[in-house]
Structures are given as C-alpha cells and as structure tokens.
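A.B. asks: Quick one, what's the 3D model for this:
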Amino acid sequence: MKIIENKKVFFAISLVIIIVGLSLAAIRGFNYGIDFTGGTVIQIEMDEYIPTEEIREIVDGYDSSATINHIGNQREIIQIRTTESFNNETRVSLYNEFKEKYNLDDADRLSSGQYGPQIGAEIRNKAVISIIIATIGMLLYITFRFQFSYGISAIVALIHDVLIVLAVYSIFRIPVNSPFVAAMLTVVGYSINDTIVVFDRIRENLKTAKRSAFAETAELSIKQTIRRSLNTSFTTILAITALYILGVDSIKEFTLPLIAGILTGTYSSIFIASPVWVLIKSKKGNI
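C.D. replies: Predicted coordinates for the structure are as follows:
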C-alpha cells in the first residue's frame, strides 16, 4: 500500500476520531478525576491484603468511578479516592460497610476527608504551558537541524497525537487526572522520536533523489524505517502493557495514556508527518 498516495484516507481517519472525541467532550465534558473535580479520600487499614475487585463490591455502591490503591509493605492499607464529595455521614456509612464485613475497629479508619479541585486547575495550567514551551522548542530545534518544513510537519503530527489521545479519553470516558497529565507530557516527548527517524532518512535520500520527487522519497524513506519504528514501539508497548495489567490503579492511570500515546505516535510518524511534509514541499518548494 502506498502511504503518500493514500494520505487523504489516513487524514480522514484521524479527523473523524478527533471530531467525534472533541464533540463528545464539548457535549458531556471529560471524565475528570478527583485532582480536577475535588472529591473524597478515605484510608482504611485492613488486617490483610484485600483484592481490588472485592473492595469495589462496596465502593461501587457509592461511586463507580472511584479509584482504589493499596499502600504499605503488605499492601494492607487501602486508599479510596472518589470524585463525589461525600459528607461525613456518607463517609461513615461507607466505612461501616467495611467495618461490618471485615470486622474492623473504629481506629482502622486512618483518615477521611474532602478535597477541593484547586490543585487540578494549577496542574492543568502548568501542563498546557509546558506543552506549548516544548512544542516551540521542538519546532526551533527541528528547523535548525533540518528545515522549517520538517519542523511544521513534526508539530502537526505532535498536535495530532495529543488530540487523538484526548479524543480516546473522551469517547471511552476514561478518568482524566494527575497521572494523565504526566503521561501526556511523556507522550509529547516520545511521539516526536519516530518522526525524527523518518525525517532523517528522508533528508539522506533527498541527496540522491530528483529535486521534485518529494512523494517518492518520502515513500521510500517510510518503507526503510517502518520496521524499526514498529519494533521499537512494540517492545515499549509490551513493557507498559505488563505494568498496566499487573499494576495497581495509580499505575494503570499513568500507563493507559502512555499506551494510547505510543500507538498514536507510531501511527502519526508513518501516516501523518511524512504526508504533511510532502504537501508542504510540493506547494512551497525548498523551505
């Protein structure tokens, strides 16, 4: 399959996902976690490790979107984080269900309280600023090392990756919280990697190609680097998927956007960045 020749198909696929995801986000909003919405945190000391699935049998009756973490050397302390701001009566009712089922004492409720969303707004603003600064820095660096057309194409692919991940979170109602912000910043740095590899091969192939053979050169370069890109992403996905399957909720919250971002970054480096570069070069010439 010729990637450059069928670029409109790949552009359309990405555009549909982005439009659907962001439209749903505009209509119903993102599923923000406690760090953005505020909520309740309760810590309970158990006599032994209790599986998350068993804990959810109680917690889901109060908030099905709550996250559950295991803390301590034996993971016997459970931390329940809900997006609902429970009053004291509700918190006591929730704990009493654990107390009755597991024969706990009042002292086993280590802490409980409500938290506001102020930290979420601060993290969100700093994350946006960080992404903007990183994007400008990447544009300047790639322009310096390659050409301005490469820099613009890479940034388009980068923005594409961010929007696709946001769309996925919107469509599947995945909670957006602090680990998501950290993962998104990681994705921004990672997704540019494969794109640079392809662009470096394009630059090398242009030395022996015809002056206006941009599409042919890009197609050849993609074919020469696609195996490397897929293998690198596959090995990374294996490690992150293992963390997601075996990790606790807090680890899963961090690894899930990484998985989505790496898959999207691999896709954009092959099917978005290079075709965009061909479009720019074909219209503007040597920039």
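A.B. asks: When you work out contacts or count neighbours from here on, use the C-alpha atoms and nothing else.
C.D. replies: Will do.
A.B. asks: Can you tell me the element the residue nearest the centre of the chain falls in?
C.D. replies: What sits nearest the mean C-alpha location of the chain, by C-alpha atoms, centre = their mean, is residue 257, with 2.6 Å. Secondary structure here is read from DSSP states H and E; on that basis residue 257 sits in helix 249-271.
A.B. asks: one more, for comparison:
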Amino acid sequence: MKRNLDIVGKKKIFFAISSLIVVFTVVFALIFGVKMDIQFTGGSIITYSFDGELDESAFAKELSAALDAQLKTQLSENTVTKKDNIIVTLGAKKNVKADKVEAALQTLQEKFPDNNIQQESINSVSASMGSEFFIKCIAAVAVGAILMILYIAFRFRKIGGWSAGVMSVVALMHDVFVIFAVFVLCRIPLNDSFIAVVLTILGYSINATIVIYDRIRENSRIHRSMSVAERVNLSINQTMTRTVNTTITTVTAMVIVCIIALIYGVDSIFTFAFPMIIGMISGLYSSVCISGPLWVTWQEHKAKKKAAEKLAPKAKKK
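C.D. replies: Below is the predicted model of the structure:
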C-alpha cells in the first residue's frame, strides 16, 4: 500500500522554509554584497601562459604596477594544451590600452625570464555592454515566465488555468532565488552561467509542475466529491515517484560532472554544474511542496470570497 503524504496539510511549514531562505539570502547579500562578473559590470580578462613554478603574488604585483590598475589573478590549466595559465581580471573602471598591455608583457618576461610568459588572449567588455547584457538576461527570464503562464492558462483552463499558471511561476521564482542564493553564499560571481542555470531550471521545474497539474485535472474529473486540497494532495502523491526518480537521475549525472570538473580544475564547468544540482533539488521541492499548495491556497481564498459575497445580500435583508 502506498503511503499518502499530507503535503498540502503541511503547506505552512513549506511556505515558512521558503520564506526563511529568501530572508536569509537578502540579509546576507545586503551585508556581504553580490559578486558580479565582468560580463555584467564590464572590464578585461587577460590570460597568460607560463612554464615551471610561478610566484603568483609577485606576478600580480609586477603586472599591477605595469598596468597601473587593481587586478585579481587565478591559476588554471589549459585542458587542450596542458599548459599552466594565469588569468588576470581587471575591473570596469580601468581602460586597458593595447600598448600598455604589450609593455606589461615585456616587463613580465624580463622579471620572470625562466617562466616563458606569453599572452594567450585578452577580452574586454565595456560597462555599458555589461549592463545591456544583464538587462537582456533578465528580460529573457521574464519573457520565459510570461510564456509559461500563458501555456498553463490555456492547457489547464478547465481547472482555473490562469491561477495555476501564476502560482507555478511564483514557485519558479522560488527556484530562481535559491540559485541566486547559491551564487551569493558560495561567493560565485554572477555571470552567464547564472542565467544559463536559471533558464535550464525554469524548464526543468515547470515540467514537473505540469505533470502534477495534469494529474489534478484528471482527478478533478474522476474524484468530484473530493475537496480541492484532497485532489491536489492525491495528485502530488500519485506523481511523487516519477518526480523523485527523475530528479535523482539528473542530479546523479550533474554530480559526476562536478567531480570531473574538480579533478581537472575546470572552474567554469563547476560553477555551472554545482548550482544546477541545487537548482534541481529546489525544482523538486517547489513542484511538490510549493506550486500545488499555493494553488490550493488561492482556490480556497476564492471559494471563501464567493461564499462571503453570497452571504452579504442575506445579511443586508435581515
């Protein structure tokens, strides 16, 4: 016999947990700030290759003096050439001229003659381009959310599609906030990986939610005597195994990606895969514990409002 979990009955607990996550993340972000990559703020990234052992702090000091700019350095390895790299990041406030970069390279080669330092690449993004890119990314998320509401409103119009769509997107915003929390708490700079994770999780999470809504629609036809809360709770339990198994499968795959990224030191992949894992778990949680119960809360509120409106004329007559 399958166990019938009372998900809807414990909705206040789930709402409280989600609210605490949001509040904690906001407070943490206000106190410690949010790191933004140069893709959003603008700036320059210069990649140098080198041989042997390199004193990173001495390298950073010499380059900072040569470019007359504050900078950050990070050691990495080119997985294709197997050469050691040092990645230099400069903020948006400093314009790096080509002649200055060339002069800085000559200085580095003179100061570190045994390391065979070579400039591999330089990428620059203006502050205005970074802001424009950030706005476009937010717009992409907003458009995606609106299209999801329209789709759910049409597909589930027989059970109050508009409210189902809106509650689904509210739950999806919970997932977006959880992903944001991962980047903020782990001090990962917000970059294009953040937007990629958000858009991926939006599609992943809404798919699980639609499966539950589809079951609610069927149960609304089969179990007419049940209350809205009972039908939603039954639907969640009927789809629970499918939802959990799908999440376990995808999370396992992403865990393997994370492990490989850590072994080979590929930070760009790790900063995508790790938030994806948390986002998938959040997607499971929001689909099961937030979306359906939120919709029930809205439907019960509508029912109470209609009942109050019917009683109002009777009260006036008395």
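A.B. asks: what's the mean deviation for the helix holding residue 257 of structure 1 versus structure 2?
C.D. replies: For helix 249-271 of structure 1, the mean distance to aligned residues of structure 2 following superposition is 1.3 Å (mean C-alpha distance after the TM-score superposition for structure 1).
A.B. asks: Next up, the contacts around residue 187 of structure 2.
C.D. replies: Shown in contact with residue 187 of structure 2 (C-alpha atoms under 8 Å, 6 or more residues apart in numbering): 34-35.
A.B. asks: so what corresponds to it in structure 1?
C.D. replies: Residue 187 of structure 2 is assigned residue 173 in structure 1 as its aligned equivalent, the criterion being TM-score structural alignment.
A.B. asks: Leaving aside the residues adjacent along the chain, what's closest to residue 250 of structure 2?
C.D. replies: With C-alpha to C-alpha, 6 or more residues apart in numbering as the criterion, residue 250 of structure 2 has its nearest non-adjacent residue at 7.9 Å, and that residue is residue 280.
A.B. asks: which residues touch that neighbour?
C.D. replies: Listed by C-alpha under 8 Å, 6+ apart, the contact set of residue 280 of structure 2 reads 201, 204-205, 247, 250-251.
A.B. asks: Widest-spaced pair of those residues?
C.D. replies: The widest separation within the contacts of residue 280 of structure 2, taken as C-alpha to C-alpha, falls between 205 and 251 and amounts to 13.1 Å.
A.B. asks: higher neighbour count, those two?
C.D. replies: Comparing residue 205 of structure 2 with residue 251 by neighbour count (other C-alpha atoms under 10 Å), the higher total belongs to residue 205, at 27 against 20.
A.B. asks: List the contacts of stretch 222-229 of structure 1.
C.D. replies: Residues outside stretch 222-229 of structure 1 that contact it (C-alpha under 8 Å, 6+ apart): 194, 197-198, 201, 266, 270.
A.B. asks: and which of those is nearest residue 30 of structure 1?
C.D. replies: Taking C-alpha to C-alpha as the measure, residue 30 of structure 1 lies nearest residue 266 of the contacts of stretch 222-229 of structure 1, at 24.8 Å.
A.B. asks: Aligned against structure 2, show me the partner of that closest one.
C.D. replies: With the correspondence set by TM-score structural alignment, residue 266 of structure 1 lines up against residue 284 in structure 2.
A.B. asks: I'd say its match and residue 247 touch.
C.D. replies: Yes - between residue 284 of structure 2 and residue 247 there is a contact at 6.8 Å, judged by C-alpha atoms under 8 Å.
A.B. asks: hang on, the earlier thing: what's the next helix or strand after the helix holding residue 257 of structure 1 packed up against?
C.D. replies: Next in sequence after helix 249-271 of structure 1, counting helices and strands by DSSP H and E, comes helix 273-284. Contacts of helix 273-284 of structure 1 with other secondary structure elements, assessed using 3 or more C-alpha pairs under 8 Å, 6 or more residues apart in numbering; DSSP states H and E, are made with helix 148-171, helix 178-206, helix 214-246.
A.B. asks: For residue 50 of structure 1, find the nearest of these.
C.D. replies: The closest approach between residue 50 of structure 1 and any of these, judged by C-alpha to C-alpha, belongs to helix 214-246 at 15.3 Å.
A.B. asks: Tell me the buried residues in stretch 26-46 of structure 1?
C.D. replies: Of the residues in stretch 26-46 of structure 1, those buried under the neighbour-count criterion (16 or more other C-alpha atoms under 10 Å) are 30-46.
A.B. asks: hang on, the earlier thing: check the contacts of stretch 222-229 of structure 1 and tell me the two furthest apart.
C.D. replies: The most distant members of those, if one measures by C-alpha to C-alpha, are 201 and 266, lying 16.0 Å apart.
A.B. asks: So which of these two has more stuff around it?
C.D. replies: Comparing residue 201 of structure 1 with residue 266 by other C-alpha under 10 Å, the one with more neighbours is residue 266, at 24 against 17.
A.B. asks: In structure 1, what range does stretch 203-218 of structure 2 match?
C.D. replies: Aligned by TM-score structural alignment, stretch 203-218 of structure 2 falls on residues 189-204 of structure 1.
A.B. asks: Keep only those of the buried residues of stretch 26-46 of structure 1 that are in strands.
C.D. replies: Within those, membership in strands is found for 39-45, as judged by DSSP state E.
A.B. asks: What number of residues are in the vicinity of the counterpart of residue 257 of structure 2 in structure 1?
C.D. replies: Using TM-score structural alignment, the equivalent of residue 257 of structure 2 in structure 1 is residue 243. Applying other C-alpha under 10 Å, we find 16 other residues in the vicinity of residue 243 of structure 1.
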